[in-house]
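Q: I'd like to go over a predicted model; first the sequence, then the structure.
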Amino acid sequence: MRIAFPFAAIVGQDQMKLALSIAAVDPSIGGVLVFGDRGTGKSTAVRALAAVLPQMAGADCPYHCDPARPDEACEICRSRQKGKRAQKAVALPVPVVDLPLGATEDRIVGSLDLERALSAGEKRFEPGLLAKAHRGFLYIDEINLLEDHLVDLLLDVAASGENVVEREGLSLRHPARFVLIGSGNPEEGELRPQLLDRFGLSVEVKTPTDLKTRITVVKRRDAFERDPAGFTATYAAENAAVRDAILAARNRLGGVAVPDETLEKAAQLSIRLGTDGLRGELTLMRAARALAALQGDGAVLWPHLASLAPLALSHRLRRDPLDEAGSATRVERAVGELEAA
């Protein structure tokens, strides 16, 4: 098995690491989009996340259903429940699944197991990438180059939390709830607005300009490639600390209060920026609550909102031809104006 670069060893991309950690604490935030220069560690950070995620309890089925949520079970688990068979829960790593650009629709949604059909004459479903990503993360590199019909497919599944397969004589559905992680280079094309709106947080990454940071990145990457196992062992304790922090934040999340004053500030900020709909401020509130849980705070306050506003709102702004400032700059400016008001 290929060793991933340690999450704790990544330097110079704090916003990206924070966004991924927040999505790990509260998956309902809606995913993370990472856009920026090539070679800035986008794919590295996503794959490194898999090594620090706490394990989950899953049923012994192809979709690793949550035994604690029988209402969301697949058909296999439902049949076991009807037969009053005990569900066997096992500790599983949280799936982080790559969706390559060249993947076919069959590979993504699943298809008929042809080998079984030809050898035994049985119609059996071969689960696809959506099934493997259930309760985990689905990662798409160069997401802005994804074909339109696959974008439509992902939008349907993301909205319903269920994959419906009607093909080759098969008719079935299975749960498919996942955190969508996308990365890409904006110079290679823009993301469709419908898909862009599905991401809870958006991070813009840039090539570090600080000399010390660049040297540190090169030295760590070189050390990792020369001795992956030894380098990873060096950061084992720090990676474990990140895992413990995520787990502790999940346990605290339900107890973090969101005062009306904080909700009012989030709404005022969205109104000031002219964002469409209410998804922006809802995501901002959820992300700020996850940040408060990560920091061990008992309530969401203005500093939590202010620090995450560019991540939660910048990709939801309408283009303003009279304002040459970038979307993140516009959000930061609105935050400053609201602070001063």
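A: Structure's in. What do you need?
Q: drop to CA atoms for contacts and neighbour counts, all remaining ones
A: Fine.
Q: Residue 324 - how many residues pack around it?
A: Neighbour count of residue 324, defined by other Cα atoms under 10 Å: 10.
Q: I'd like the distance between it and residue 273.
A: Distance, residue 324 to residue 273, using Cα to Cα, to the nearest Å: 15 Å.
Q: The stretch 151-300 of the chain: helices as residue ranges?
A: 193-196, 211-226, 228-234, 236-253, 260-273, 279-295 (DSSP state H, counting those that start in this stretch).
Q: actually the stretch 1-150 of the chain, not the one I typed
A: Using DSSP H, counting those that start in this stretch, helices in the stretch 1-150 of the chain cover 14-25, 42-52, 75-82, 105-109, 114-120, 129-132, 148-160.
Q: got those helices as a markdown table, with distance to residue 308 and mean neighbour count columns?
A: Formatted as a markdown table, the helices of the stretch 1-150 of the chain follow (distance: least, Cα to Cα, whole Å; neighbours: other Cα atoms under 10 Å):
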| stretch | distance to residue 308 | mean neighbour count |
| --- | --- | --- |
| helix 14-25 | 9 | 22 |
| helix 42-52 | 19 | 21 |
| helix 75-82 | 39 | 14 |
| helix 105-109 | 32 | 17 |
| helix 114-120 | 48 | 12 |
| helix 129-132 | 29 | 23 |
| helix 148-160 | 23 | 14 |
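Q: who are the neighbours in contact with residue 317?
A: For residue 317, the contacting residues are 273-276, 327, by Cα atoms under 8 Å, 6 or more residues apart in numbering.
Q: for residue 292, what are its contacts?
A: 256, 298-300, 304.
Q: do that again at 10 Å, thanks
A: 22, 249, 252-253, 256-257, 286, 298-301, 303-305 (Cα atoms under 10 Å, 6 or more residues apart in numbering).
Q: From residue 277, how far out is it?
A: Distance of residue 292 to residue 277, given as Cα to Cα: 25 Å.
Q: Can you list the buried residues in stretch 327-341?
A: Within stretch 327-341, the residues scored as buried using 16 or more other Cα atoms under 10 Å are 327-328, 330-332, 334-335.
Q: List just the nearest of those residues to residue 236.
A: Proximity of the buried residues of stretch 327-341 to residue 236 (Cα to Cα) peaks at residue 328, which lies at 34.3 Å.
Q: now the closest one: how far from residue 49?
A: Residue 328 sits at a distance of 25 Å from residue 49 (criterion: Cα to Cα).
Q: just residue 319 next, same as before
A: Note on residue 319: its distance to residue 49, by Cα to Cα, is 33 Å.
Q: Residue 217 now?
A: In terms of Cα to Cα, residue 217 sits 18 Å off from residue 49.
Q: and the comparison structure, right after this:
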Amino acid sequence: MTTIKERMRPVFPFTAIVGQEEMKLALILNMIDPKIGGVMIMGDRGTGKSTTIRAIADLLPQIQIIQDDLFNSHPTDTELMSDSVQSSIENGENLPISLINVPMVDLPLGATEDRVCGTIDIEKALNEGVKTFEPGLLAKANRGILYVDEVNLLDDHLVDILLDSAASGWNTVEREGISVRHPARFVLVGSGNPEEGELRPQLLDRFGMHAEIRTVKDPALRVQIVEQRSQFDQDPDSCIQEYKEQQTTLKTNISQARDLLDNVNIDFSLRMKISQVCGQLDVDGLRGDIVTNRAAKAFAAYNRRTQVTSEDIRSVITLCLRHRLRKDPLETIDSGSKVVEVFSEVFA
């Protein structure tokens, strides 16, 4: 049954989006393996960043949660359930389960720390003398997608909080003598326009992938994009219907890739070469190596294979490393030519 909200705001089909293959691939790989660590999408204004990100959530299968739970707690996985649900299960309580769409949470630029992390319900504290935790956006985003548009304009302090939660999978709030910890496993997706300022290199490094998008220059493609958008705005239902089969196919592919992921292998020789590329590019830390290995496995699974090839690595390595090369905050991000050059050298 569709909700009023879904009827009011139809989602543009992901498979109808023309071009921007880099961004689409980065999002799909993060849906297959959320541990890749999210994606930063930088590009010109009006290139469909927000449309594409909202469209990807529509492709994911529904998830099981403990009914009416504020943290979207998983019915069986203790890593994905809140402390209160855990204690209820330990006490032998039988908790009802329901299905929901994968949460897609927008983080507004003006959000406060309390709104993001959660706070104490002051009204209840004053009226009833009870200290109650009021969950924030990180709780809503658990097991879903947290989208920050114009992430390069977001307060650094908030970006730090988001990245820490995304990395640890937990959010801890200490307020007024109350300490609350809850799971916050989400795919962090940021978008922005480089003209409005870059992120600090330390923060950029925390995003698993970095996709660049440019305005389409080909007149025929531009006309196709404009026509598609106009068609969707005039009659969303017929546009959604037109792409229903492609959407179902992609949905199935993502779901099958998720199931296959644990069986995908990457040879030691290929892992050595990935680390050699990272070493030659002078990438700080080991995050680049880890993300490239994960992304290559997800790409192989997406192509229904259990063995990673050097071509799989070639397809993802630029997305995983280009934003880790910048040492000076005043430098611009390399378009990926350095990564391709070193990759070709090492994998020759």
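A: Ah, there it is. In this text the structure is predicted, and so the values were computed from the model without any measurement.
Q: Once they're superposed, tell me the TM-score.
A: Overlay of the two chains. TM-score (TM-score structural alignment, normalised by the length of the first structure): 0.94; 339 aligned residues with a Cα RMSD of 2.0 Å.
Q: about what we covered before: residue 221 of the first structure is nearest to which of the helices of the stretch 1-150 of the first structure?
A: Nearest of the helices of the stretch 1-150 of the first structure (Cα to Cα): helix 42-52, 10.5 Å.
Q: Give the burial count for residue 2 of the first structure, as a bare number.
A: 5.
Q: from what I can see it touches residue 51, true?
A: No: here residue 2 of the first structure does not reach residue 51: they are 11.4 Å apart, not a contact under Cα atoms under 10 Å.
Q: Could you find the counterpart of residue 182 of the second structure in the first structure?
A: Aligned by TM-score structural alignment, residue 182 of the second structure pairs with residue 174 of the first structure.
Q: Tell me the spacing between that match and residue 93 of the first structure.
A: Separation of residue 174 of the first structure from residue 93 of the first structure (Cα to Cα) stands at 20 Å.
Q: about what we covered before: please type out the ChimeraX selection for whichever of the contacts of residue 292 of the first structure turn out to be buried.
A: Remark: buried members of the contacts of residue 292 of the first structure, expressed as a ChimeraX selection using 16+ other Cα under 10 Å:
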select :22,249,252,253,256,257,286,298,299,300,301,304,305
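Q: Reformat the contacts of residue 292 of the first structure as JSON lines; add distance to residue 226 of the first structure.
A: Putting the contacts of residue 292 of the first structure into JSON lines (distance: Cα to Cα, whole Å) gives the following:
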{"residue": "22", "distance to residue 226 of the first structure": "32"}
{"residue": "249", "distance to residue 226 of the first structure": "35"}
{"residue": "252", "distance to residue 226 of the first structure": "40"}
{"residue": "253", "distance to residue 226 of the first structure": "40"}
{"residue": "256", "distance to residue 226 of the first structure": "44"}
{"residue": "257", "distance to residue 226 of the first structure": "47"}
{"residue": "286", "distance to residue 226 of the first structure": "41"}
{"residue": "298", "distance to residue 226 of the first structure": "44"}
{"residue": "299", "distance to residue 226 of the first structure": "45"}
{"residue": "300", "distance to residue 226 of the first structure": "44"}
{"residue": "301", "distance to residue 226 of the first structure": "45"}
{"residue": "303", "distance to residue 226 of the first structure": "42"}
{"residue": "304", "distance to residue 226 of the first structure": "40"}
{"residue": "305", "distance to residue 226 of the first structure": "41"}
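Q: nearest to residue 160 of the first structure, of the contacts of residue 292 of the first structure?
A: residue 286 (19.9 Å).
Q: wait, what's in contact with that closest one?
A: 22-23, 26-30, 200, 253, 258, 292, 300, 305, 312.
Q: swap in residue 29 of the second structure?
A: Taking Cα under 10 Å, 6+ apart as the test, what residue 29 of the second structure contacts is 35-36, 38-39, 209, 254, 257-258, 294-299, 301-302, 316.
Q: Now do the same for it: its match in the first structure.
A: Residue 29 of the second structure maps onto residue 22 in the first structure, by TM-score structural alignment.
Q: Need the nearest residue in space to residue 12 of the second structure, chain neighbours excluded.
A: residue 55 (5.9 Å; Cα to Cα, 6 or more residues apart in numbering).
Q: That neighbour -> the first structure?
A: Match for residue 55 of the second structure (TM-score structural alignment): residue 48.
Q: I figured its match was touching residue 7, is that so?
A: Yes: assessed by Cα under 10 Å, residue 48 of the first structure is found in contact with residue 7 at 4.8 Å.
Q: residues shared between the contacts of those two?
A: Residues touching both residue 48 of the first structure and residue 7 by Cα under 10 Å, 6+ apart: 17, 239.
Q: so where in the second structure does stretch 245-263 of the first structure end up aligned?
A: Against the second structure, stretch 245-263 of the first structure falls on residues 253-271 (TM-score structural alignment).
Q: Buried ones in the matching stretch, by neighbour count?
A: Buried, per 16+ other Cα under 10 Å, within stretch 253-271 of the second structure: 253-258, 260-261, 264-266, 270-271.
Q: now stretch 159-168 of the first structure
A: 161-165.
Q: Stretch 231-248 of the first structure now?
A: Buried residues in stretch 231-248 of the first structure (16+ other Cα under 10 Å): 231-232, 235-236, 238-240, 242-243, 245-248.
Q: And residue 194 of the first structure, what's its match in the second structure?
A: In the second structure, residue 194 of the first structure lands on residue 202 (TM-score structural alignment).
Q: I'd say its match and residue 159 touch.
A: No: the pair residue 202 of the second structure / residue 159 is not scored as a contact, 11.0 Å apart, by Cα under 10 Å.
Q: for residue 134 of the first structure, what are its contacts?
A: Contacts for residue 134 of the first structure (Cα under 10 Å, 6+ apart) come out as 62-66, 94-97, 161-162, 174-179.
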